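S.K.: next input, structure requested:
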Amino acid sequence: MGCMLQNDVRNTIDRVWDAFWSGGISNPLEVIEQITYLLFMRRLDMNQQRAEKKANRTHQPIEHPIFAEDQRHLRWSVFSEQSPEAMYRTVSEEVFPFLRSMGGEESSYAEQMKDARFTIPTPMLLAKTVDMLSEIDLSNTDMNGDLYEYLLSKIASSGVNGQFRTPRHIIELMVAMMEPGPQDTICDPACGTAGFLVAASEHVREHHPEILRDPALRARYASGMFHGYDFDHTMLRIGSMNLMLHGIDDPNVHYKDSLSEAGDSDAGKYSLILANPPFSGSLDYEATSAALLRVVKTKKTELLFLAHFLRMLEPGGRAAVIVPEGVLFGSTTAHKKLRRMLVEEQKLAAVIKLPSGVFKPYAGVSTAILAFTKTDAGGTDDVWFYDVHADGYSLDDKRSPIEANDLPDVLARWEHRGDESERSRARTEQSFTVPKAEIAAQDYDLSLNRYKEIEYEEEAHREPGEILDEIDSLDSGIAADIAALRELLA
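M.R.: Reported below is the predicted structural model:
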């Protein structure tokens, strides 16, 4: 689950953040982008230092040097020692052009970075930021992840097009349920800052350490395993740097409107999809893929994305995706058709209802996780439902940590969903299974409340006579008190 950030690191980030605001940069995405560039420069220098140590040990030349000999002055360890004015000149006039040309013309990184702009307004603000970021220990990958999460959590207001970040603990639950392995090809077609891809990469590294030892697997991990698309260039830059900070050297993160004709080329390419697609995005109906509209004729982005996920998966491929609750019970033809497809033509495994505060402060929308496998030949026997009441955080705008947390239980029960212990649970419990025939009979309604049974507790009532006696004695007590008061006043 990563190590929680130490307070001193949080404080450093908060100080950097405040310095930007007082320096006149108040757009949170721009602040994050500039801090990310700086962190990234420091990371590049660390990678080269590591390569140099290895070269010294093995007496071999450095395999892929990041900086050539005549580019020494572009390294963090060198320019961070300069005077503020000299540093400002180096970074703005030389380091940024270097970043824009990195990775050759072909890499996705070069594609994101060709627009990289240095917008820190003054040498003093740059020097102050570089000093503060130098204090942070970046040698620990978990730490990098937590640091980045904390930065991203500062995008407090909901972005455009219904974009908002998926909380990391929800992402980690979905990744653990899907158990990605070295052979998977993983995609998030609405990747934003790449949270799902990063968590999947961490899961693979932790559970399949051989991926870092076997050269072929390692090469695949670094460049072929993780794919993300988005149509927001700033998000793509942040997302690809996020992946690179997590050891994915050549992230496949590209600009694409997944619902347009451009998405057609992704059919059957992926074995695992993890996503939280935009719900209420404005849709350019004219630009939407005709092939997709033939599957489901709708303007609702969440339905089009679901149809697109099915199209992107290879046979046997699986998905865990977040949908707004309306997908589960919406009554339009498109809603019903998609649910029928999931239940009858594919293998729908689970519907996990999340509490409506999970996405606060971005949005109060009620959502659910759908887990399914693409078979194109049916296979749904039972659907497993889980009603999450608590996710370890308060469900208000503050989202403060609390004791109550169902997520470990979701994972434990999910792993036993085929066992008799799970299949025989009563429908009054937090999880239960519903046979396919019953779901079909309900017009493929997938809302948990349709099938959940509520337990009413018998309430013990007192005898009416007893209650009347009590009222009597209270009345006479009041009468006596009033009489006593009258005597006092007389």
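S.K.: from here on, contacts and neighbour counts on C-alpha atoms
M.R.: Will do.
S.K.: how close does the closest residue to residue 258 other than its chain neighbours sit to residue 259?
M.R.: Nearest non-adjacent residue to residue 258, counting by CA to CA, 6 or more residues apart in numbering: residue 189, 6.2 Å away. Counting by CA to CA, to the nearest Å, the gap from residue 189 to residue 259 is 9 Å.
S.K.: more neighbours, these two?
M.R.: The neighbour comparison of residue 189 against residue 259 (other CA atoms under 10 Å) goes to residue 189, with 28 against 24.
S.K.: now do the contacts for the more buried one.
M.R.: With CA atoms under 8 Å, 6 or more residues apart in numbering as the criterion, the residues that contact residue 189 are 227, 228, 229, 230, 258, 275, 277.
S.K.: wait, residue 96 sits on residue 120?
M.R.: No. With contact defined as CA atoms under 8 Å, residue 96 does not reach residue 120; the gap is 12.0 Å.
S.K.: top of the contacts of residue 189 by neighbour count?
M.R.: Counting neighbours by other CA under 10 Å, the top entry in the contacts of residue 189 is residue 275, with 29 neighbours.
S.K.: who are the contact partners of the closest residue in space to residue 330 that isn't next to it in sequence?
M.R.: Spatial nearest neighbour of residue 330, excluding adjacent residues (CA to CA, 6+ apart): residue 336 at 7.3 Å. By CA under 8 Å, 6+ apart, the contact list for residue 336 reads 330, 443, 444.
S.K.: show me these that map onto helices.
M.R.: Taking DSSP state H, every one of those sits outside helices.
S.K.: what subset of these is buried?
M.R.: Neighbour counting by 16 or more other CA atoms under 10 Å classes residue 444 among the contacts of residue 336 as buried.
S.K.: which parts of stretch 207-223 are buried?
M.R.: Neighbour counts over stretch 207-223 (16+ other CA under 10 Å) mark 211, 217, 218, 219, 220, 221, 222, 223 as buried.
S.K.: those residues: which two are farthest apart?
M.R.: For the buried residues of stretch 207-223, with distances taken as CA to CA, the pair at the greatest spread is 211 and 223 (12.7 Å).
S.K.: ok, and what's touching the helix or strand in which residue 235 is found?
M.R.: Secondary-structure assignment from DSSP states H and E places residue 235 in helix 233-245. Residues outside helix 233-245 that contact it (CA under 8 Å, 6+ apart) are 29, 33, 36, 40, 43, 109, 112-113, 141, 144-145, 148, 191-195, 197-198, 229-230, 249-255.
S.K.: I'd like the buried residues of stretch 207-223 laid out as CSV, including distance to residue 319.
M.R.: Formatted as CSV, these follow (distance: CA to CA, whole Å):
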residue, distance to residue 319
211, 22
217, 23
218, 24
219, 24
220, 21
221, 20
222, 22
223, 21
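S.K.: make JSON lines out of those and add secondary structure.
M.R.: Output for those, formatted as JSON lines (DSSP: H, G, I helix; E, B strand; the rest coil):
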{"residue": "211", "secondary structure": "helix"}
{"residue": "217", "secondary structure": "helix"}
{"residue": "218", "secondary structure": "helix"}
{"residue": "219", "secondary structure": "helix"}
{"residue": "220", "secondary structure": "helix"}
{"residue": "221", "secondary structure": "helix"}
{"residue": "222", "secondary structure": "helix"}
{"residue": "223", "secondary structure": "helix"}
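S.K.: let's see this one next, to set against the first:
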Amino acid sequence: MSLQQKINRITDILRRDDGISGAMHYTEQTSWILFLKFLDDYENEKANEAILSGADYTPTLDDDHRWSVWACPKDANEQIDHLQAKSGDDLTGYVNDELFPYLRKFNNNTQNTRSMAYKIGAAFTHLDNKIASGHTLREVLDIVDSLNFQSDAELFELSQVYEGLLQNMGDAGGYAGEFYTPRAVIRAIVEVIDPKAGQTIYDAAAGSCGFLIDAFEHIKKTRQQLTANQWDFVVKDSFFGFEKTSLAYVMGMMNMILHGIESPNLFRANTLTQNIRDIQEQDRYDVILANPPFGGKENPQIQQNFPIQSNATELLFLQHFMKTLKSGGQAAIVVPEGVLFQTNAAFASVKQQLLEDFNLHTILSLPAGVFLPYSGVKTNVIIFERKGGTQDVWFYECEPAQKLTKNKPITDAHLQEFVELYQTRATTDRSWTVPAAELKKDYDLSAKNPAKQVDIEHQTPSAILADIQKTHAATADLIAELETLITPA
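M.R.: Model prediction:
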């Protein structure tokens, strides 16, 4: 059975459980089980490395709560010992009443919030076992036990399969949409930003961590050129994020680990509760990649954390990103169309600061339908650097030949020309440059393709008057003709 077939089998098993309802549930439940199997393999590998180097290694979990003890104990032939393995009510009772409370206690260890122990506690604080049947859980555990997280090839394949589960959640629409930004959009943004080893990369609305993971994969291409210390920095100290919702936090944590980021610096918190006035240079990042939530409203208490107050979530996030970008750093942020065209006091003030204190050099206008089925809002990607001010803004209008739908999503091909033109900022039928001075007149930054503008012929007043008189005379003649037709003889 292939790895994809195993995951599909798990999904089919969970679908018939009374406690599972929809893609969100079976992805969540698959996640915590995969996480504990990964943790067991990870700690076994660390223990073996310690033995070879003559060092000591203390596992995070105690012996009673290791996967190899409670989930899938083995016999002398390294086969699952079904006489010792729990099932039915014994299994669900153990998981609900003993395992989960034990794992949640790690969240109390706040001395090192970047430790594996803290991340375990943080994840399981927001998780519950929703699998109602212990027999169902037993089937799933047996399948997951056959996965090998110590194999780079299998770990890579599993990461791809897991991405498919997350996409299914996004395709389900509604609440699940917050987890999934179309990967074609992410890949194009990461390609043009070109993050490098040694940089810190940040997403304050991480969701399933698609931006951070793609940035990691991009840097991973240069792994052979890096020293051991440089690579250690990449997998442990490069990627940072915050996520507000508990389920998205768990999905993102698992997704990063499955892709090879050993110690994700992902934290569950509402980013907007941070007062940006307190942010110092040491709190800033080299690269910011994000698709923050839009359309939400924040209360006055949250708004107090920002110099320019607004109840629009997207405007608050934009101020946060501007404040957390390092000097010389670069950011690419997905924003709704309203951020660009609205010119009320708050929006105009933020955009004034963006144009004057940052180099807003690129705006990618995405087509409508990119985020279907869970949002039809038209969006853009703004790309800026924290150096100097804006001189010119290069616009690119992505306009597929066919309308995007849930079943016909945006693809890499739709954004290929944007990626190719990005460095040269060439002018084409889809791209153009606007001086910053022109944009500062009203701070409307929405894309207005000059190639589509219709030239209007401006007539002289005398010519306009002649046209009016001509039209009036023709109208009078028509009325007279109608009167002759309706007047009795």
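S.K.: chain neighbours aside, what residue packs nearest to residue 197 of structure 1?
M.R.: Residue 197 of structure 1 sits nearest to residue 226 (CA to CA, 6+ apart), 6.3 Å away.
S.K.: the one you found matches what in structure 2?
M.R.: Aligned counterpart of residue 226 of structure 1 in structure 2: residue 239 (TM-score structural alignment).
S.K.: its match: what's it in contact with?
M.R.: Neighbouring residues of residue 239 of structure 2 by CA under 8 Å, 6+ apart: 200, 201, 202, 212, 264, 265, 266.
S.K.: ok, now residue 87 of structure 1?
M.R.: 79, 80, 123, 127.
S.K.: that one and residue 19 of structure 1, how far apart?
M.R.: Distance of residue 87 of structure 1 to residue 19 of structure 1, computed by CA to CA: 18 Å.
S.K.: what of residue 358 of structure 1?
M.R.: Distance, residue 358 of structure 1 to residue 19 of structure 1, by CA to CA: 30 Å.
S.K.: okay, these two: which has more neighbours?
M.R.: residue 358 (24 against 17).
S.K.: what's the match for the more buried one in structure 2?
M.R.: That one, residue 358 of structure 1, aligns with residue 370 by TM-score structural alignment.
S.K.: and the strands in the stretch 351-489 of structure 2, which stretches?
M.R.: 359-365, 379-385, 392-397, 431-435 (DSSP state E, counting those that start in this stretch).
S.K.: quick one: the first one to chain centroid distance?
M.R.: In this case it means strand 359-365 of structure 2. Distance of strand 359-365 of structure 2 from its chain centroid, counting by CA atoms, centre = their mean, to the nearest Å, is 19 Å.
S.K.: got a list of contacts for it?
M.R.: Strand 359-365 of structure 2 has contacts (CA under 8 Å, 6+ apart) with 354, 379-398, 447.
S.K.: what subset of those is buried?
M.R.: Buried subset of the contacts of strand 359-365 of structure 2 (neighbour count, 16+ other CA under 10 Å): 354, 379-387, 389-390, 392-398, 447.
S.K.: for the equivalent of residue 207 of structure 2 over in structure 1, which residues are in contact?
M.R.: The criterion is TM-score structural alignment: under it, residue 207 of structure 2 has residue 192 as its aligned partner in structure 1. By CA under 8 Å, 6+ apart, the contact set of residue 192 of structure 1 is 163, 165, 229, 230, 232, 235, 236, 239.
S.K.: any chance of JSON lines for those, columns distance to residue 351 of structure 1?
M.R.: Converted to JSON lines, the contacts of residue 192 of structure 1 look like this (distance: CA to CA, whole Å):
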{"residue": "163", "distance to residue 351 of structure 1": "22"}
{"residue": "165", "distance to residue 351 of structure 1": "21"}
{"residue": "229", "distance to residue 351 of structure 1": "25"}
{"residue": "230", "distance to residue 351 of structure 1": "26"}
{"residue": "232", "distance to residue 351 of structure 1": "30"}
{"residue": "235", "distance to residue 351 of structure 1": "29"}
{"residue": "236", "distance to residue 351 of structure 1": "30"}
{"residue": "239", "distance to residue 351 of structure 1": "28"}
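S.K.: tell me which two of those sit farthest apart.
M.R.: Taking CA to CA as the measure, those span a maximum distance of 15.1 Å, between 165 and 229.
S.K.: restricted to helices, list the contacts of residue 189 of structure 1.
M.R.: In helices, judged by DSSP H, none of the contacts of residue 189 of structure 1 are found.
S.K.: if I pick residue 315 of structure 2, what's in contact with it?
M.R.: Listed by CA under 8 Å, 6+ apart, the contact partners of residue 315 of structure 2 are 339, 347, 350.
S.K.: how many neighbours does the first one have?
M.R.: Think residue 339 of structure 2. For residue 339 of structure 2, the neighbour count with other CA under 10 Å is 22.
S.K.: translate it into the numbering of structure 1.
M.R.: Aligned by TM-score structural alignment, residue 339 of structure 2 pairs with residue 327 of structure 1.
S.K.: what about that match, distance to residue 449 of structure 1?
M.R.: Counting by CA to CA, the gap from residue 327 of structure 1 to residue 449 of structure 1 is 14 Å.
S.K.: do residue 243 of structure 1 as well
M.R.: Counting by CA to CA - residue 243 of structure 1 and residue 449 of structure 1 are separated by 39 Å.
S.K.: kindly report the same for residue 17 of structure 1.
M.R.: Residue 17 of structure 1 sits 44 Å away from residue 449 of structure 1, going by CA to CA.
S.K.: who's more crowded, these two?
M.R.: In this view residue 17 of structure 1 and residue 449 are compared by other CA under 10 Å, and residue 17 has more residues nearby, 21 against 12.
S.K.: excluding chain neighbours, give the residue nearest to that one in space.
M.R.: The shortest distance from residue 17 of structure 1 to any residue other than its chain neighbours is 7.2 Å, reached at residue 31 (CA to CA, 6+ apart).
S.K.: counterpart of the one you found in structure 2?
M.R.: Residue correspondence to structure 2 (TM-score structural alignment): residue 31 of structure 1 is matched to residue 26.
S.K.: residue 11 is in contact with its match, correct?
M.R.: Yes. With contact defined as CA under 8 Å, residue 26 of structure 2 reaches residue 11; the gap is 6.4 Å.
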